[in-house]
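Asker: Pasted the sequence and its predicted model underneath.
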Amino acid sequence: MLSDRIVVLDIDRWDAPGIAHDNRAVDDLEQGKVLYFPRLAFPLDAAETALLDPALVDPKRKNISLNARTGVLTGVAVEDARRDAIGALVRRYYEATRALLARLLPGYAAHLHSPTTSLRLHRIGTWQPSWRKDDTRLHVDAFPSRPTGEQRILRVFNNINPHGDVRRWRVGEDFGGLAARYLASIPRYNPAAAWLLHKVGVTKSRRSEYDHLMLHLHDRMKADADYQREGLQQSIDFPPGSTWICFSDQAPHAAMTGQFMLEQTYLLPVDAMADPGRSPQRVLRRQMAALHG
């Protein structure tokens, strides 16, 4: 069991009064743990609850997303007043997460950037992705077309299901042990190939060695049926009205059941961490040096 990978915090307000100087949350996050807030709800009014309809999602997209910096909303299938209402809902969630993180993780607050807010309306299992996009398989996050380089991926999730359905996750082992399991089998980084992928528009920026390793680690995990079945992991149910936070590029996770969720993504520079040495970037660098000299 990996019970120490889930840390329960008794906070029930997004402005989180009285915790601005508590560094334990930062320490737990940087160890790759999941912070779980069982009483931190994001209440919806009746009009917002009426928006929880998968038919409002563009069939070509998995989710509805807001770029909070530019205000661009994508993935909405309608052009009537419901589109504006959805935009207002996801922006309200973005603002709530900013308020929470400013209190909970004050050392990060000024450095968080590239906010993307996602409204996930499909029930897990009804969207049929390829195995690489199948998030019911344990994985760490890595983006094929959007290299992150020296940035961390911090995510804030909230279960807004109005029918009482839990969102079940599997959470896996420490990142260092995970990387050691697969690193020797990953092909070496080719800078010329990374340049070409960017040149022809496959990636939005040039993949670093870290991005290369993480994409292969992501794929190795998802393709390994024995690991998915027998690797170190635990299940946890996140009920409606609960929130959880993790560095999703470090904490192995899989979403198994549930429907209706809000999710906020931020990027954080590695150098803005309290201990950059704990980042996947530095862990992989050390392991690669030990492996190849």
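Answerer: Structure's in. What do you need?
Asker: From now on I want contacts and neighbour counts done on CA atoms only, so please keep to that.
Answerer: Fine.
Asker: does residue 215 really touch residue 143, like I thought?
Answerer: Yes. The criterion here is CA atoms under 8 Å, and residue 215 meets it with residue 143 at 7.2 Å.
Asker: And these two? Which one has more around it.
Answerer: residue 215 (18 against 13; other CA atoms under 10 Å).
Asker: OK, contacts around that one?
Answerer: Counting by CA atoms under 8 Å, 6 or more residues apart in numbering, residue 215 touches 142, 143, 144.
Asker: Please, where are all the helices along the stretch 1-150 of the chain?
Answerer: Secondary structure of the stretch 1-150 of the chain, counting by DSSP state H, counting those that start in this stretch: helices at 24-30, 46-49, 81-104, 106-109.
Asker: Distance from the chain centre to stretch 58-66, please.
Answerer: In terms of CA atoms, centre = their mean, to the nearest Å, the centre of stretch 58-66 is found 17 Å from the chain centre.
Asker: Give me the residues contacting that stretch.
Answerer: Stretch 58-66 is contacted by residues 57, 72-77, 87, 90-91, 116-122, 127 when judged by CA under 8 Å, 6+ apart.
Asker: 6 Å - rerun?
Answerer: Stretch 58-66 has contacts (CA atoms under 6 Å, 6 or more residues apart in numbering) with 72, 73, 74, 75, 76, 77, 116, 117, 118, 119, 120.
Asker: filter those to the buried ones?
Answerer: Neighbour counting with 16 or more other CA atoms under 10 Å marks 73, 74, 75, 76, 77, 116, 117, 118, 119, 120 as buried within the contacts of stretch 58-66.
Asker: Quick one: neighbours of the residue nearest to the first one when sequence neighbours are not counted, just the number.
Answerer: Distances taken as CA to CA, 6 or more residues apart in numbering put residue 66 closest to residue 73, at 4.5 Å, once the chain neighbours are dropped. Counted with other CA under 10 Å, residues neighbouring residue 66 total 23.
Asker: go on, residue 187?
Answerer: 10.
Asker: Below is an additional structure, to be compared with the one above:
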Amino acid sequence: MISPIVSVPTGAPPSGATSLVDALEGGAVLMFPDLDFPLSPFEERFVERPFADGKAKNVNIRGEAATLKGAAGTPEEQAALRALLLRYRGFADDLIRTHLPAYLGRVTLAGTSYRPFEVDQRKLSWRRDDTRLHVDAFPSNPIGEKRILRIFRNINRDGQPRRWRVGEDFGSMAEKFLPRLPGYSPLSARLLAALRITKARRSEYDHLMLHLHDALKQDLDYQAKAPQQDVLFTPGQTWVTFSDLVMHGAMGGRYMLEQTAYLPVAAQADPERSPQRILARKLGRPLQ
């Protein structure tokens, strides 16, 4: 089954919140067609040209200090861009509060990013090629018993859509790729943490997800022939998904905002639908 796109109409009643959580945890992408997030006249410049130094894929703020990284422009412009990202962080928090109230008080907001560049088609490295179907995993930041929830918004003012493709369900993909993956070494995980190569000890789940991410991107036959569909997110649309569960590839588009959040597996309505528990079932044992 290919991950479904579930449209959430404006003014969707709170009674629909349970069904939205069910769809999200089942591997859907929730698409909100017209949530309000206007740009001020001063902020319009951020969708006219990239205010980024080009050293990274995006501009972002992280942590309580919300220090702006990767930006370009005058001090006034950088301050306004930081304020825009802080406002988007609040927008994402309100979206969760309104439409996913079951997660209220359990979600931790992480990095907020401004993505002004066209999707990188240069393919300098297959591992960094986000046009290929993949699930998200962070090499230096082990997730363990947390989920990766992401809130995206297309702010392009010229009508350009953000082009995605989504793949088959996580369980079907895992059945194909798990037999190929190398075994987990707790000793190696402790060593990586001791050397501060990773921010914490890499769990078996983190190990499997990193190798799934790489195996998916390396397999060009799978990329071409696996069940998948193209999706267009037009300007003004917001979409939300668990990017560790939904296979996706970003195929085109520029000027986007993104909020990353973490949710403990135990805080899900149904923890058994998490990739952590799916992988454990496929292996027939608890993960280390």
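Answerer: That came through, no problem. As the structure is a prediction and not an experimental result, all values here were calculated from the model.
Asker: sorry, back to before: the residue nearest to residue 73 of structure 1 maps to what in structure 2?
Answerer: Using TM-score structural alignment as the criterion, residue 66 of structure 1 maps onto residue 61 of structure 2.
Asker: next one: residue 211 of structure 1
Answerer: With TM-score structural alignment as the criterion, residue 211 of structure 1 matches residue 206.
Asker: Aligned to residue 263 of structure 2, what sits in structure 1?
Answerer: Here residue 263 of structure 2 is matched to residue 268 in structure 1, going by TM-score structural alignment.
Asker: Please look at that match and residue 114 and confirm they touch.
Answerer: No. The criterion here is CA atoms under 6 Å, and residue 268 of structure 1 misses it with residue 114 at 8.8 Å.
Asker: higher neighbour count, the two?
Answerer: Set side by side, residue 268 of structure 1 and residue 114 give different neighbour counts by other CA under 10 Å, the larger being at residue 268 (22 against 12).
Asker: which helices and strands does the helix or strand hosting that one pack with?
Answerer: In the assignment (DSSP states H and E), residue 268 of structure 1 maps to strand 261-269. For strand 261-269 of structure 1, the elements it packs on are strand 113-120, strand 151-159, judged by 3 or more CA pairs under 6 Å, 6 or more residues apart in numbering; DSSP states H and E.
Asker: Rebuild these as CSV, extending it with distance to residue 272 of structure 1.
Answerer: Shown next, in CSV, are those (distance: least, CA to CA, whole Å):
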stretch, distance to residue 272 of structure 1
strand 113-120, 12
strand 151-159, 9
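Asker: Surely residue 247 of structure 2 and residue 131 touch.
Answerer: No. Taking contacts as CA under 6 Å, residue 247 of structure 2 lies outside contact range of residue 131: 11.2 Å.
Asker: out of the two, which sits in the busier spot?
Answerer: Counting neighbours by other CA under 10 Å for residue 247 of structure 2 and for residue 131 shows that residue 247 has the greater number, 25 against 21.
Asker: how about the more buried one, what's its partner in structure 1?
Answerer: Match for residue 247 of structure 2 (TM-score structural alignment): residue 252.
Asker: what residues are up against that match?
Answerer: 138, 139, 140, 171, 172 are the contacts of residue 252 of structure 1 under CA under 6 Å, 6+ apart.
Asker: Looking at those, which are in strands?
Answerer: Within the contacts of residue 252 of structure 1, residues falling in strands by DSSP state E are 171, 172.
Asker: Please determine how far residue 190 of structure 1 is located from residue 1 of structure 1.
Answerer: Computed as CA to CA, to the nearest Å, the residue 190 of structure 1 to residue 1 of structure 1 distance reads 38 Å.
Asker: and residue 181 of structure 2, how many neighbours?
Answerer: 15.
Asker: gap between it and residue 202 of structure 2?
Answerer: From residue 181 of structure 2 across to residue 202 of structure 2, the span is 16 Å (CA to CA).
Asker: Then residue 55 of structure 2?
Answerer: Residue 55 of structure 2 sits 27 Å away from residue 202 of structure 2, going by CA to CA.
Asker: Assign a three-state SS to residue 210 of structure 1, would you?
Answerer: Using DSSP: H, G, I helix; E, B strand; the rest coil as the criterion, the local structure at residue 210 of structure 1 reads helix.
Asker: give me the number of residues near it?
Answerer: Residue 210 of structure 1 has 19 nearby residues by other CA under 10 Å.
Asker: Skip the chain neighbours and tell me the closest residue to the equivalent of residue 106 of structure 1 over in structure 2.
Answerer: Using TM-score structural alignment, the partner of residue 106 of structure 1 in structure 2 is residue 101. Leaving aside its chain neighbours, residue 101 of structure 2 sits nearest to residue 17 (7.0 Å; criterion: CA to CA, 6+ apart).
Asker: Can you find the partner of the one you found in structure 1?
Answerer: Under TM-score structural alignment, residue 17 of structure 2 pairs with residue 22 in structure 1.
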